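Chemist: give me the fold of what follows.
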Amino acid sequence: MYAMTNAADGNQILIYTQSGDDIPRLNARVSTGGRGSGGELTSPVDALGSQGSLLLSEDGRWLFAVNAGSDEVSSLEVTSSGLVLRDKVPSGGEFPVSLTLHGNLLYVLNSGGDGNITGFTVGEAGRLTHLNGSTRSLHAGGTNPPSFLVSPAQVGFSPAGDKLLVTVKGSNDIHVFTIGVDGLPGARPVTTKSVGTRPFSFSFDTHGHLLVAELFGSHGVGTPNSGAVTSYKLRPDGRLEVLDASVDNAQTATCWIAVDGQGRYAYATNNASATISGYRIDEDGHLRLLDDGGVSARLPPGSAPVDLSVSRDGRFLYTVNAGRGALDAFRIDPDSGHLTPLGEVGGLPVSDGAVGLAVD
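Modeler: Alright, predicted model coming up:
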């Protein structure tokens, strides 16, 4: 497991290993070579306002990290002796917050100012080469550093790698760019207005359905206990067809979402409620809550959970709790999807707004 400090005086990756009792333990720290944003720029308990700031390749060989404070992206190799920094390049914009990878094509979301997406190719030695002509402005009209409630939140490839999606909280837009054979996005995206208010993070299930976490669901900005998840079908032309609209979980600030490897369950963290909401996903992409009241797990008071991730074997769920500077672990019941808490381990800073989680 890898988590990120986002420290302004020197960004670091913390490496956790799982022992026989299934509780993660802090094993090592490695510098990204860049600077994080620190917690004072936006919010100490959600410093980047994004999902995907730390990304592990499918083969587990490469780890990529954003350095929001120095506007850079780092490439690190996963070796038997630990992480090794292989490259660090300008992100192509201001305040990089999210990464996505398909094959050797890496895209970064820069959320500062107007925001943009910029592409890179990943070489055999982990070298990152800017893809000429790949930058597309999001015309978000924001600031640098960006404001948490309105900034672009995530960039992600579709499962086939032919589409690139971006959520923008302030405009409630979900942009879908078609990727050409040259790896470049189309000049203009197909844009769908989110069903719910403030679309944040997203994930795809194994059938290709898009699940989007919404801070305030079908309610207005700032409404408590109104978090939700909407499921969509992604059409070949980039349009999004609503399957289940804003399935409420009665929790506050639903921001991050992850799907288990079998595509049966989705889990969302609720920052202000310090809870996790689980959903069952059927084969048609429809959703229903796993637990009454929308609470599949409660975290310690003040946790302020941000990123979460499911292990590749689907057995465990992990969360980064920025408010406590800790990592929490849960076992997933394969038959019901219910979560069993395993414990918490510290090591992450609180004041710098720790973010990012990648699990092998």
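
Chemist: from here on, contacts and neighbour counts on C-alpha atoms
Modeler: Noted.

Chemist: Leu357 is in contact with Leu56, isn't it?
Modeler: No. Between Leu357 and Leu56 there is no contact, the gap being 9.1 Å when judged by CA atoms under 8 Å.

Chemist: tell me the centre residue of this structure?
Modeler: Gln51 (2.1 Å; CA atoms, centre = their mean).

Chemist: what sits against that residue?
Modeler: For Gln51, the contacting residues are Val97, Ser98, Ala153, Gln154, Phe200, Ser201, Trp256, Asp307, Gly356, by CA atoms under 8 Å, 6 or more residues apart in numbering.

Chemist: make it 7 Å
Modeler: Ser98, Ala153, Gln154, Ser201, Trp256, Asp307 (CA atoms under 7 Å, 6 or more residues apart in numbering).

Chemist: tell me which of those fall in strands.
Modeler: Among the contacts of Gln51, DSSP state E puts Ser98, Ala153, Gln154, Ser201, Trp256, Asp307 in strands.

Chemist: Ile15: which of those is nearest?
Modeler: Closest to Ile15 out of these is Asp307 (15.5 Å), distances taken as CA to CA.

Chemist: how many residues are close by the closest one?
Modeler: Per other CA atoms under 10 Å, the neighbour tally for Asp307 reads 31.

Chemist: any idea how far it is from Asp237?
Modeler: 30 Å (CA to CA, to the nearest Å).

Chemist: try Thr32
Modeler: For Thr32, the distance to Asp237 - CA to CA - is 38 Å.

Chemist: between these two, who's got more neighbours?
Modeler: Between Thr32 and Asp237, Thr32 has the larger neighbour count (other CA under 10 Å), namely 28 against 11.

Chemist: where exactly do the strands run in the stretch 151-300 of the chain?
Modeler: Assigned by DSSP state E, counting those that start in this stretch, the strands in the stretch 151-300 of the chain fall at 152-157, 163-168, 173-178, 190-193, 199-204, 209-214, 228-234, 240-248, 254-259, 265-270, 275-281, 287-289, 297-298.

Chemist: can you lay out the ones you listed as CSV showing distance to Asn104 and mean neighbour count?
Modeler: Below are the strands of the stretch 151-300 of the chain laid out as CSV (distance: least, CA to CA, whole Å; neighbours: other CA atoms under 10 Å):
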stretch, distance to Asn104, mean neighbour count
strand 152-157, 12, 29
strand 163-168, 14, 24
strand 173-178, 17, 24
strand 190-193, 24, 16
strand 199-204, 20, 29
strand 209-214, 23, 28
strand 228-234, 23, 26
strand 240-248, 26, 20
strand 254-259, 23, 29
strand 265-270, 27, 29
strand 275-281, 30, 24
strand 287-289, 33, 21
strand 297-298, 37, 16
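
Chemist: following up with a second sequence; could you model it the same way so I can compare the two?
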Amino acid sequence: MSTRRRTRTKSRVIGLSVAVTTVAAAVATFSVANADEETAPAAAGADHAVFVQGNEVSGNTIHAFKRSDNGELTAAGTYKTGGKGAVATGAPTDALASQGSLVYDARHQMLIGVNAGSGSVTSFSVSGQKLSDRHSVSSGGDFPLSVAVYGDTAYVLNGGGEASVQGFAITEKGLKPMPGSKRSLGVKGPAVPVFSDNPAQVSFTPDGKNLAVTIKSTNSIEVFPVGSDGSLARKAVSNKSEGNVPFGFTFDQGGRMVVTEAEKSTVSSYDVGSDGKLATVSAAVPNGQNTLCWIQAAGGFFYGASTGNSAVSAYRVDSDGKVEVVAKQAVPLSADSRGAIDMAASADGAFLYVQNGTTGNIDGFRVEANGKLTLVTKATDGLPRFSAETGGMEGIVAA
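Modeler: Here you go, the predicted model:
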């Protein structure tokens, strides 16, 4: 065989070997990728989920829903908390008369809810829309009704008896009471409070330097400065509310406190000082509705739920913290959805979910560019309607 022919033959053999090796490598890579996709565990943490607290007197439950990309909800399971729900005395539509009774802690991928009828708090690990690893602990007082989380610390607001806040360390095994962390709020009442008198919400400021509590009976906002270790000052700084019956609150992008006031359905905003003192920015801005209690930020707006006439109003808060009503009714009133109470927004602010205590359903809305809301879903699966005897849902989070 000539040297030229031997060279061509050798080149074909080498080329064929390289091609076979390349194909084999590609097949192996494809197989490994598919194997990884098939065996990879679900991502930890809440994802495309909405969780609703049933607050049933016979046994509290968490109702899980899967949220589609267009905001629709599909039932995804119900989980017992191991505790009991409760109803505040005289409550008309909202059993706990509070905001923040169910919270999601993204840092620890944990859902935390209150059992007002058992004086306890329950936590779950969250994966997608699934809950597991349930842990319960005493709330440190009567009628727990709101939870605040910052870093590795949680505080629970106890609204009955001698009202107080109790601190907890957040651990892999749920909440662990922090010795010496309990603080009295200076108000006393029955173990099951009257809905118009009890404290309404506890929350950290966005920087974690203060812990605030709204108290209806004293028309005050109590603010505890917070130490670097999560401990509170021995005594709160008491601030007079601009409107009567301060209830729910949240914070704007500048860290200002935005508070609802139920008596005349108004909203006020405040700068929060490092010493716990509040400085008024907007005072008691009315929305023309009936019994405004809950407030939630979504899509660059703030939404308030007025349970007296089931209206959801839209607000804008400017860069200076001034409050303006954008729409007194961001969505038409509906006979199918009555008793609007607590609300939650998806993490991207695209959707707002509203609990309706009287009719026992969740309305899901798309947030429009002008602040108006477009109904995209209505969920009723297993959700309890409010009843003074059996309880009624309160507490909702979305991811």
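
Chemist: quick check: TM-score for this pair?
Modeler: With the length set by TM-score structural alignment, normalised by the length of the first structure, the two chains reach a TM-score of 0.92; 344 aligned residues with a CA RMSD of 1.5 Å.

Chemist: dump the strands of the stretch 151-300 of the first structure to CSV, plus distance to Gly142 of the first structure.
Modeler: Supplementary listing: these in CSV, determined by distance: least, CA to CA, whole Å:
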stretch, distance to Gly142 of the first structure
strand 152-157, 9
strand 163-168, 11
strand 173-178, 14
strand 190-193, 18
strand 199-204, 16
strand 209-214, 20
strand 228-234, 25
strand 240-248, 25
strand 254-259, 20
strand 265-270, 25
strand 275-281, 30
strand 287-289, 33
strand 297-298, 34
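
Chemist: so which of those strands is nearest Pro146 of the first structure?
Modeler: For those, the distance to Pro146 of the first structure is smallest for strand 152-157, at 8.7 Å, taking CA to CA.

Chemist: that closest one vs the second structure, mean deviation?
Modeler: Following superposition, strand 152-157 of the first structure is found to deviate from the second structure by 0.3 Å on average (mean CA distance after the TM-score superposition for the first structure).

Chemist: in the second structure, what range does that strand match?
Modeler: Under TM-score structural alignment, the match for strand 152-157 of the first structure in the second structure covers residues 199-204.

Chemist: for the matching stretch, what is the distance to the chain centroid?
Modeler: In terms of CA atoms, centre = their mean, to the nearest Å, the centre of stretch 199-204 of the second structure is set 12 Å apart from its chain centre.

Chemist: could you do stretch 261-270 of the second structure as well?
Modeler: Taking mean C-alpha positions (CA atoms, centre = their mean), stretch 261-270 of the second structure and its chain are 21 Å apart.

Chemist: before we move on, back to that, so the counterpart of the residue nearest to the centre of the first structure in the second structure, which state does it fall into?
Modeler: Under the alignment (TM-score structural alignment), Gln51 of the first structure pairs with Gln99 of the second structure. Look at Gln99 of the second structure: counting by DSSP: H, G, I helix; E, B strand; the rest coil, its state is coil.

Chemist: quick one: Gln99 of the second structure from Ala200 of the second structure, how far?
Modeler: According to CA to CA, Gln99 of the second structure and Ala200 of the second structure sit 6 Å apart.

Chemist: overlap of the contact sets of the two?
Modeler: Taking CA under 7 Å, 6+ apart as the contact rule, the neighbours common to Gln99 of the second structure and Ala200 are Gly248.

Chemist: what residues are up against the equivalent of Asn271 of the first structure over in the second structure?
Modeler: Residue mapping for Asn271 of the first structure onto the second structure gives Thr307, with TM-score structural alignment as the criterion. By CA under 7 Å, 6+ apart, the contact set of Thr307 of the second structure is Asn290, Thr291, Leu292, Gly339, Ala340, Ile341.

Chemist: 10 Å instead, please
Modeler: By CA atoms under 10 Å, 6 or more residues apart in numbering, the residues touching Thr307 of the second structure are 92-94, 262, 289-294, 338-342, 356-358.

Chemist: what does Ser334 of the second structure correspond to in the first structure?
Modeler: So, by TM-score structural alignment, Ser334 of the second structure is matched to Pro300.

Chemist: give me the neighbour count for its match.
Modeler: 14.

Chemist: what's the closest of the strands of the stretch 151-300 of the first structure to Thr135 of the first structure?
Modeler: strand 173-178 (11.6 Å).

Chemist: where in the second structure does the closest one fall?
Modeler: Against the second structure, strand 173-178 of the first structure falls on residues 220-225 (TM-score structural alignment).

Chemist: Gln12 of the first structure maps to what in the second structure?
Modeler: Matched across to the second structure, Gln12 of the first structure falls on Thr61, judged by TM-score structural alignment.

Chemist: find the nearest non-adjacent residue to its match, please.
Modeler: Spatial nearest neighbour of Thr61 of the second structure, excluding adjacent residues (CA to CA, 6 or more residues apart in numbering): Lys80 at 4.4 Å.

Chemist: report how many residues lie close to that neighbour.
Modeler: 15.

Chemist: just give me the match in the first structure for it.
Modeler: The alignment partner of Lys80 of the second structure in the first structure, by TM-score structural alignment, is Ser31.

Chemist: ok, that match touching Gly10?
Modeler: Yes. The criterion here is CA atoms under 10 Å, and Ser31 of the first structure meets it with Gly10 at 7.1 Å.

Chemist: what is the corresponding segment of the first structure for the helix or strand that contains Val156 of the second structure?
Modeler: Val156 of the second structure belongs to strand 153-160 when elements are defined using DSSP states H and E. Aligning strand 153-160 of the second structure against the first structure (TM-score structural alignment) gives residues 105-112.

Chemist: what about Gly123 of the first structure, distance to His130 of the first structure?
Modeler: Distance from Gly123 of the first structure to His130 of the first structure, counting by CA to CA: 11 Å.

Chemist: when you align them, which residue in the first structure goes with Ala379 of the second structure?
Modeler: Under the alignment by TM-score structural alignment, Ala379 of the second structure pairs with Val345 in the first structure.

Chemist: before we move on, what about Gly180 of the second structure?
Modeler: Going residue by residue (TM-score structural alignment), Gly180 of the second structure aligns to Gly133.
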